[in-house]
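Enquirer: Below are the sequence and a predicted model; questions follow.
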Amino acid sequence: MGQVITFGEVLMRISPRGKKKFIQSNVVEFFFGGTELNVGVSIANFGGNVKHIGVVSEDFIGDTAISYINKFGVDTSSIGRSKRPLGVYFFEVGAVMRPSTISYNRSHSSFSEIKPDMVNWDEALIDGEWLHWTGITPALSQGSFDVLKEGLQKAREKGLTVSADPTYRRGLWQYGKDPKEALSELLHYSTIFIGGINEINEILGTEYSYSNEDFIRASKQLMQAFPSIEKVFDKIRTSLNSSWHKIRARMWNGKKFHETKDLDITHIVDRVGTGDAFAAGLIYGLRRFDDCKAMEFGSAACALKHTYEGDVNLTTVSEVTTILEGDISGRLNR
């Protein structure tokens, strides 16, 4: 199969060990991640051929980030370097009724200053079969929006499948572009929509409820507004507290509605990157299975990510398959 290509910012996450607050600890640990990179690394862990495109700092932190990405077999040949620092975020892990907390330091990062002449899309897409983007990237700067739009145009010209996870985070859109208009512009180049009612309502200006009936209606209206979109997938999270969630997923592919069963996650280790794990499992599955099985694979991959520290899902195809076969015992393998 051809490459799955992801485009977005590489971030360093800094956290106190365990579930401590920063004020409790003078010992921290770091992880590398970033929404799109998390998707790429997870697909690579499943055995996929993946390339990540972005910009990292031209220092030992950037060197370390690239070494980390290479460790998973992800192609880094299209990652540029910048004199600006790598983006950082600080994360306190919550527990039970105490929520997790994040503080970002990325407004003048190496990636935020990206410009169209820094990515040669014709070269970067040579082996590409699938391009994945999220709403995080166009929110960061005019440059990141422009580069992404050019990449999507080139990808569609070359016949790539384009998946969109139009995550909307109001606080990131600080450079003057209207989020609804920007995301709508980019969705015209997308074929797979990975998002739920919140994202659809934000883009269409609608007020659909969370019911399955409204999800189908919303998906149909989305496909009418953006005719290139062929399928809509939605991950649903039910939070009992910070440590106990339920995960399921649903889809509308233009012909059929399907919903998975709940997967109970009673003792969350780390929930960061779990949506990315769903997207990665879904993309991996859509290239191999029918839509229903692909979504079930994505849902199980998402559930497993809750058991790993860090931003990236380290689970394997065999581990996901075990969950799909109904074995959630977590018994010791010898």
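Expert: Perfect, thanks for sending it. Residues are numbered from 1 along each chain as shown.
Enquirer: C-alpha only now, for contacts and for neighbours.
Expert: Fine.
Enquirer: ok, residue 202 - how many residues close by?
Expert: For residue 202, the tally of surrounding residues (other Cα atoms under 10 Å) stands at 15.
Enquirer: for it, helix, strand, or coil?
Expert: Local secondary structure at residue 202 is given as helix here, using DSSP: H, G, I helix; E, B strand; the rest coil.
Enquirer: again, but for residue 254
Expert: At residue 254 the chain is in coil, as set by three-state DSSP.
Enquirer: From residue 146, how far out is it?
Expert: Distance of residue 254 to residue 146, computed by Cα to Cα, to the nearest Å: 30 Å.
Enquirer: go on, residue 174?
Expert: Between residue 174 and residue 146 the distance is 15 Å, computed by Cα to Cα.
Enquirer: Was I right to think residue 305 contacts residue 313?
Expert: Yes. The pair residue 305 / residue 313 is scored as a contact, 5.0 Å apart, by Cα atoms under 8 Å.
Enquirer: Now do the shared contacts for those two.
Expert: The overlap between the contact sets of residue 305 and residue 313 (Cα atoms under 8 Å, 6 or more residues apart in numbering) consists of 273, 274, 277.
Enquirer: now that we have those, which one has the most neighbours?
Expert: Using other Cα under 10 Å as the neighbour definition, those reach their maximum at residue 277, which records 32 neighbours.
Enquirer: Quick check: buried residues in stretch 109-121?
Expert: Within stretch 109-121, the residues that qualify as buried by neighbour count (16 or more other Cα atoms under 10 Å) are 109, 110, 111, 112, 113, 114, 115, 116, 119, 121.
Enquirer: could you say what helices and strands the strand or helix carrying residue 164 packs with?
Expert: Taking DSSP states H and E as the definition, residue 164 sits inside strand 161-165. Under the contact definition 3 or more Cα pairs under 8 Å, 6 or more residues apart in numbering; DSSP states H and E, strand 161-165 sits against strand 128-134, helix 142-157, strand 192-194.
Enquirer: Got another one to weigh against that:
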Amino acid sequence: MTGEKTIDVVTIGESMVLLQPMTEGPLKYSPLFTRSIAGAESNVALGLTRLGKKVRWISRLGIDPFGEMIESTLAGEGVDTSCVLKDPEAPTAIYFKEFKGYGDPNVFYYRRGSAASRLAPRDIQPEWFDGARHLHVTGITPALGEQTADAVRTAMKTARERGLTVSFDPNLRRKLWKEETARSVLLSLIPLCDVFLPGLEEAEFLLGPKTEEQYGDHFLNMGPGVIALKLGERGSVGFAEGLRCRAEPYKVSKIVDTVGAGDAFATGFLSVLLDREQPLEPSGLSKTLPEALLRANIMGALATQYKGDWEGLPTLSEIERIQSGKQGITR
């Protein structure tokens, strides 16, 4: 690919309107709801934009008020939405969270038959990647429709052909597809990425019980150059050829909502890699990989401190202040 690179990251995937009850308790008794947007790829787009990166988000949206809300919210935060496709025949998806005051929230999707579920290989346009450095995709989009897995596969191949690096977060959603199908599709996409970002539970789902080191070695042998394995309360561990490093967790006193924490981790990790002109250069990874894991752990922990998938994500100055241990001036 030639020409000036003006977009740091392209990301492709469904965003939905999120409705959350204003009080805790069973969803069926909730009279009032707040409205926001959510989706793994748009969460990453919003987070990276706040960290100073230029991001292009692409999806299919219905021609309806919910689609308008999603597009205007992203554009208002500085995300490039110029390549979004509009579907006159299918709706924009929605989902609900239910908070009962204990444990993770229950999630209810209404996305079957949505505009994004109709994403197909023919939709993937090479010009989407013009002037871009990196593509980020997740394992959610392949689960949405009959052709969405092939669409994601086409996007990954096209991006690499045009000189972009590619990251892939499996982001397993068991509610969306059968386990055998999920395992087969997710494993088939790993060789098409340069950066693989599984959680420990996802690694076990894909490969069965193994040690952390065995997961790292196995995934590296499948093709990616960098693996970041999320360990939850134990932090994270990264792998590259001849390199293994661990980052301690960022401690928080309570957890409000874990939804979106993995997307925040990916945001922090990619933001550090993309600070480098050649982010996957082996000679630089010994310094970059520990820094990326550290920021990723902080971002993931911060995302558990508020309801909503992205609203509380920090700006670049805020994350740098947190990392430096300095107290910000608030009044």
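Expert: It's in. On a predicted model such as this, the values are computed, not experimentally measured, just so you know.
Enquirer: Let me know how buried residue 64 of structure 1 is, in neighbour terms.
Expert: Burial of residue 64 of structure 1 is recorded as 13 neighbouring residues (other Cα under 10 Å).
Enquirer: Over in structure 2, tell me which residue corresponds to it.
Expert: In structure 2, the residue paired with residue 64 of structure 1 is residue 69, using TM-score structural alignment.
Enquirer: Pick out whichever of residue 305 and residue 313 of structure 1 has more residues nearby.
Expert: With other Cα under 10 Å as the criterion, residue 305 of structure 1 and residue 313 differ in neighbour count, and residue 313 comes out ahead with 30 against 27.
Enquirer: what's the helix or strand for the more buried one?
Expert: When secondary structure is defined by DSSP H and E, residue 313 of structure 1 falls outside every helix and strand.
Enquirer: Now do the strands in the stretch 1-150 of structure 1.
Expert: Secondary structure of the stretch 1-150 of structure 1 (DSSP state E, counting those that start in this stretch): strands at 3-7, 11-16, 28-33, 50-57, 79-82, 87-92, 101-105, 128-134.
Enquirer: Serialize those to TSV and add fields for distance to residue 22 of structure 1 and mean neighbour count.
Expert: Listed next are the strands of the stretch 1-150 of structure 1 as TSV, based on distance: least, Cα to Cα, whole Å; neighbours: other Cα atoms under 10 Å:
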stretch	distance to residue 22 of structure 1	mean neighbour count
strand 3-7	31	25
strand 11-16	6	22
strand 28-33	8	16
strand 50-57	26	26
strand 79-82	30	18
strand 87-92	7	19
strand 101-105	11	12
strand 128-134	30	23
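Enquirer: what about the ones you listed, which gets the closest to residue 72 of structure 1?
Expert: Put simply, out of those the one that sits nearest residue 72 of structure 1 is strand 50-57, at 9.6 Å, with distance taken as Cα to Cα.
Enquirer: Same list, the helices and strands packed on strand 161-165 of structure 1, but as TSV with distance to residue 53 of structure 1 please.
Expert: As requested, those are arranged in TSV below (distance: least, Cα to Cα, whole Å):
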stretch	distance to residue 53 of structure 1
strand 128-134	10
helix 142-157	10
strand 192-194	20
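Enquirer: right, and the ones you listed - which one's nearest residue 45 of structure 1?
Expert: Put simply, out of those the one that sits nearest residue 45 of structure 1 is strand 128-134, at 16.5 Å, with distance taken as Cα to Cα.
Enquirer: Could you point out the residues of structure 2 onto which the closest one aligns?
Expert: On the basis of TM-score structural alignment, strand 128-134 of structure 1 is assigned to residues 132-138 in structure 2.
Enquirer: Just give me the closest of the shared contacts of residue 305 and residue 313 of structure 1 to residue 125 of structure 1.
Expert: Set against residue 125 of structure 1, the nearest of these by Cα to Cα is residue 277 (23.1 Å).
Enquirer: show me what contacts residue 136 of structure 2?
Expert: Contacts here follow Cα under 8 Å, 6+ apart; on that basis residue 136 of structure 2 touches 9, 10, 11, 12, 41, 166, 167, 168.
Enquirer: no, scratch that, I was asking about residue 138 of structure 2
Expert: By Cα under 8 Å, 6+ apart, residue 138 of structure 2 lies in contact with 13, 40, 41, 168, 169, 170, 171.
Enquirer: By neighbour count, which of those residues wins?
Expert: Among those, residue 40 has the most neighbours (other Cα under 10 Å), with 29 neighbours.
Enquirer: how close does the aligned residue in structure 1 for it get to residue 196 of structure 1?
Expert: Residue 40 of structure 2 is assigned residue 35 in structure 1 as its aligned equivalent, the criterion being TM-score structural alignment. When distances are taken as Cα to Cα, residue 35 of structure 1 and residue 196 of structure 1 turn out to be 17 Å apart.
Enquirer: likewise residue 40 of structure 1?
Expert: Counting by Cα to Cα, the separation of residue 40 of structure 1 from residue 196 of structure 1 is 21 Å.
Enquirer: The two - which one has more neighbours?
Expert: Using other Cα under 10 Å as the criterion, residue 40 of structure 1 and residue 196 rank with residue 40 on top: 34 against 23.
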